[in-house]
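Novice: Here is my input; please provide its structure:
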Amino acid sequence: MSLYWRIFLLNASVLVVAVLLLFGPVTVSTPVLLGEALVLLAGLLAMLVANAFLLRLGLAPLQRLTRAMRTADLLRPGRRATAAGRGEIADLTRTFNTMLDRLEAERAASSARVLSAQEAERRRIAQELHDEVGQTLTAVLLQLKIAADHAPEELRPELRQAQETTRGSLDEIRRIARRLRPGVLEELGLHSALRSLASEFSTRGLSVRPRIDPGLPQLDPETELVLYRVAQEGLTNTARHAGASHVDLRLRLLPDGGVGLLVRDDGGGMRGAAEGAGLRGMRERALLVGARLTVRDADGGGTEVRLDTAGGPRSKADAKRSSRSRSEATAP
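Specialist: Okay, here's the model as predicted:
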């Protein structure tokens, strides 16, 4: 039944009941007596209450659809409004669900292109830092060493200090290049990359304890990169904001055959903070491989970042989409 006829019949039923009562026990004389006026006022109030109740009942599906529209979030896909029965509201609900499907697919495709382009740009910058800036600093370091060897005695301490400063800058450039382009991930795999990441962050006043369960399934490169980047972002947020002293970094096998990443610290927790660009970036990366990301306050204090990938191989459509996105991102 359409919304128009639904509202019309609800109001018509109330009016028909009122008319039948006037033909029956309810009569009005001239002039109107006090008792009759009270009966009419009571009848009017009853009709208004009945009309409000019936309208609320008839428009309940529209209210549910409104709530679904308000709470829709493309970074948390899968939530859909229930489309029951026939009529305009059911058609509107199904149309809204179809629109969400299309928007989620388009967002996933566009996010894949953006993140693939971002990874390609990171690789390019890391390569330039290593080849250009790194080699230049290495040449400067050698020249400073030669100058210190031939300089007068009173100038050598300053030249040695310049050497140490240049060497520290070179190490920092190499560290930035490693973070931009995780070569250990490409060369040695996810397990070694996570252990290297834990070792890197353990030098910043944190104790990062990596734990990788045995017997994990083979993952495709896109999933390994997402797991690595989420772990990297989680450790970065912990080092910057959590005030923690210990972090557990775990890669484990899920009951459905998938792989789960867990980053849990003993810091102050989220404290109701709004999600920033880092967390939104993690959610977008999780959508690329069909994973589920959960960020919450951990039991006993601290923050817990959990990324669970689905078991089984990824679909051919996902693999084709990722390949096409990488091609578009690296095209001149």
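Novice: hey, let's count contacts and neighbours off CA atoms from now on
Specialist: Noted.
Novice: Show me where the stretch 51-200 of the chain has its helices.
Specialist: 60-71, 88-128, 134-150, 156-180, 183-188, 190-201 (DSSP state H, counting those that start in this stretch).
Novice: Need those in JSON lines (columns: mean neighbour count and distance to Ser323).
Specialist: JSON lines is the format used below for the helices of the stretch 51-200 of the chain (neighbours: other C-alpha atoms under 10 Å; distance: least, C-alpha to C-alpha, whole Å):
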{"stretch": "helix 60-71", "mean neighbour count": "14", "distance to Ser323": "32"}
{"stretch": "helix 88-128", "mean neighbour count": "17", "distance to Ser323": "10"}
{"stretch": "helix 134-150", "mean neighbour count": "15", "distance to Ser323": "32"}
{"stretch": "helix 156-180", "mean neighbour count": "16", "distance to Ser323": "21"}
{"stretch": "helix 183-188", "mean neighbour count": "14", "distance to Ser323": "17"}
{"stretch": "helix 190-201", "mean neighbour count": "18", "distance to Ser323": "20"}
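Novice: Kindly reformat those helices as a markdown table and extend each row with distance to Leu225.
Specialist: Below are the helices of the stretch 51-200 of the chain laid out as a markdown table (distance: least, C-alpha to C-alpha, whole Å):
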| stretch | distance to Leu225 |
| --- | --- |
| helix 60-71 | 30 |
| helix 88-128 | 10 |
| helix 134-150 | 25 |
| helix 156-180 | 12 |
| helix 183-188 | 8 |
| helix 190-201 | 8 |
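Novice: Leu65 and Leu100, how far apart?
Specialist: Separation of Leu65 from Leu100 (C-alpha to C-alpha, to the nearest Å): 13 Å.
Novice: go on, Thr309?
Specialist: Distance from Thr309 to Leu100, by C-alpha to C-alpha: 22 Å.
Novice: Sequence B follows; please return its structure for comparison with A:
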Amino acid sequence: MVRERAGSLFWRVCVTNAVVFLLGTLVLVLAPVTVSERPLWSEVVVVSVGAAVIVVLNALLLRSLLRPMDRLTSAMASIDPRHPGQRLDEVGSGPAQPLVRSFNAMLDRLEVERSVSTARALHAQEAERQRISQELHDEVGQSLTAVLLGLKQAIRTAPPEVVEELEQARETTRASLEEVRRISQALRPGVLADLGLVDSLSSLASDLTARTGVVVTRGFGPGLPSLAPETELVVYRVAQEALTNVARHARAERVHLGLTRRGDALVLRVADDGVGIGGAPVGAGVQGMQERAQMVGGRLSVGANEGGGTEVLLDVPLDAPGAAA
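Specialist: From the prediction side, this is the model:
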């Protein structure tokens, strides 16, 4: 098909040049103009003007034929495959319309393939998270629990001079066990199935405050619709990543965590009063949130918060695959 279009364009150029050449030949044949054996200056001027007219006419015709290709090339360079839905306008593209149509079809295929591959990668990631979480809980957690029981027994029979050291070891082990449980819960949000999305988000907020001291205000709208498990997981993971970024980079004192319904969309908002993102490039965390949003037909934006800080907005259409009204 590409060869056919290239050939079509080739023959259009050939026909255009042939038409211009034939017109020029007819003018020279039919016009009452002759050239002497020794051309006069007047004859040179006439021939030069005729040749210039032919060249200009050829250039104008070729420009009208090839200019849409230049516009198409420029438009193709402006397309960002990371932002789905962008298409070239087929109306008024002239000779480039078959190429525009093929380019748009290629974007459709790329978006479908990207969505499928992203979904597979994220599902594999979730499966790996669950496996690691289970191993942390079953292996590391149980081992630390056994160590705690052993230290408790050792404290009862230990000489007084080593009891204090054993107590410190037990506190360190207990803190490590709590950290392992926290990491295990973060890797596999079992609270989603047990508590639901809103309570799970509240748990994330409470955990952030407990670890960092950042005050989290919550704004959960009334009458929130139920969502499919896949969509709930996307909303939870985006909120989790956004709050993690606040704890790591924002140096914020207050954070707002909100979940509301806006028309036919569910909107998650995480806004802080920290240092903001400035001109920092998009990191792997934000890119991961964008890919998760695309899985359920949502749209994620990260920008400056009014009054300073960073605002993360996730819009999930309620009629998208994976969402249930």
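Novice: Overlay them and tell me the TM-score.
Specialist: The TM-score (TM-score structural alignment, normalised by the length of structure 2) is 0.84; 314 aligned residues with a C-alpha RMSD of 3.0 Å.
Novice: Which one of the helices of the stretch 51-200 of structure 1 lies nearest to Ala50 of structure 1?
Specialist: Nearest of the helices of the stretch 51-200 of structure 1 to Ala50 of structure 1, taken as C-alpha to C-alpha: helix 60-71 at 15.3 Å.
Novice: mean per-residue distance, that closest one to structure 2?
Specialist: Superposed on structure 2, helix 60-71 of structure 1 shows a mean distance of 3.0 Å to its aligned residues (mean C-alpha distance after the TM-score superposition for structure 1).
Novice: hang on, the earlier thing: of all the helices of the stretch 51-200 of structure 1, which lies closest to Glu284 of structure 1?
Specialist: So among the helices of the stretch 51-200 of structure 1, helix 88-128 is nearest, using C-alpha to C-alpha, at 6.7 Å.
Novice: what's the closest non-adjacent residue to Gly134 of structure 1?
Specialist: Using C-alpha to C-alpha, 6 or more residues apart in numbering and skipping the chain neighbours, the partner closest in space to Gly134 of structure 1 is Leu170 (6.2 Å).
Novice: same check, this time on Gly24 of structure 2
Specialist: Here the residue nearest Gly24 of structure 2, using C-alpha to C-alpha, 6+ apart, is Ile54, at 6.4 Å.
Novice: now Glu241 of structure 2
Specialist: Using C-alpha to C-alpha, 6+ apart, the nearest residue to Glu241 of structure 2 is Gly285, at 6.8 Å.
Novice: Would you check how far apart the one you found and Asn245 of structure 2 are?
Specialist: Noted for Gly285 of structure 2: a distance of 8 Å to Asn245 of structure 2, by C-alpha to C-alpha.
Novice: and Arg6 of structure 1, which of the helices of the stretch 51-200 of structure 1 is closest to it?
Specialist: Of all these, helix 88-128 sits nearest to Arg6 of structure 1, with 10.3 Å by C-alpha to C-alpha.
Novice: Which strands or helices does the closest one pack on?
Specialist: With contacts taken as 3 or more C-alpha pairs under 8 Å, 6 or more residues apart in numbering; DSSP states H and E, helix 88-128 of structure 1 sits against helix 60-71, helix 156-180, helix 277-288, helix 316-330.
Novice: Kindly present these as CSV, with separate columns for distance to Glu106 of structure 1.
Specialist: Listed next are those as CSV, based on distance: least, C-alpha to C-alpha, whole Å:
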stretch, distance to Glu106 of structure 1
helix 60-71, 18
helix 156-180, 27
helix 277-288, 11
helix 316-330, 11
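Novice: and Gly300 of structure 1, that's in a helix?
Specialist: No. With DSSP: H, G, I helix; E, B strand; the rest coil as the criterion, Gly300 of structure 1 is assigned coil and is not in a helix.
Novice: Give the equivalent position in structure 2 for it.
Specialist: With TM-score structural alignment as the criterion, Gly300 of structure 1 lines up with Gly307 in structure 2.
Novice: from what I can see its match touches Asp273, true?
Specialist: Yes. Using C-alpha atoms under 8 Å, Gly307 of structure 2 makes contact with Asp273 at a distance of 7.4 Å.
Novice: Of the two, which one has the most company?
Specialist: Neighbours were counted for Gly307 of structure 2 and for Asp273 using other C-alpha atoms under 10 Å; Asp273 has more, 21 against 9.
Novice: Per the alignment, name the residue of structure 1 opposite the more buried one.
Specialist: Aligned partner of Asp273 of structure 2 by TM-score structural alignment: Asp266.
Novice: so where is stretch 105-125 of structure 1 in structure 2?
Specialist: The aligned range for stretch 105-125 of structure 1 in structure 2 is 112-132, by TM-score structural alignment.
Novice: Ignore what I typed, I meant stretch 224-237 of structure 1.
Specialist: Stretch 224-237 of structure 1 corresponds to residues 232-245 of structure 2 when matched by TM-score structural alignment.
Novice: Please list the outside residues in contact with the matching stretch.
Specialist: By C-alpha atoms under 8 Å, 6 or more residues apart in numbering, the surrounding residues in contact with stretch 232-245 of structure 2 are 192, 197, 200-201, 204-205, 208, 268, 270, 285, 289, 292-293, 296, 312, 314.
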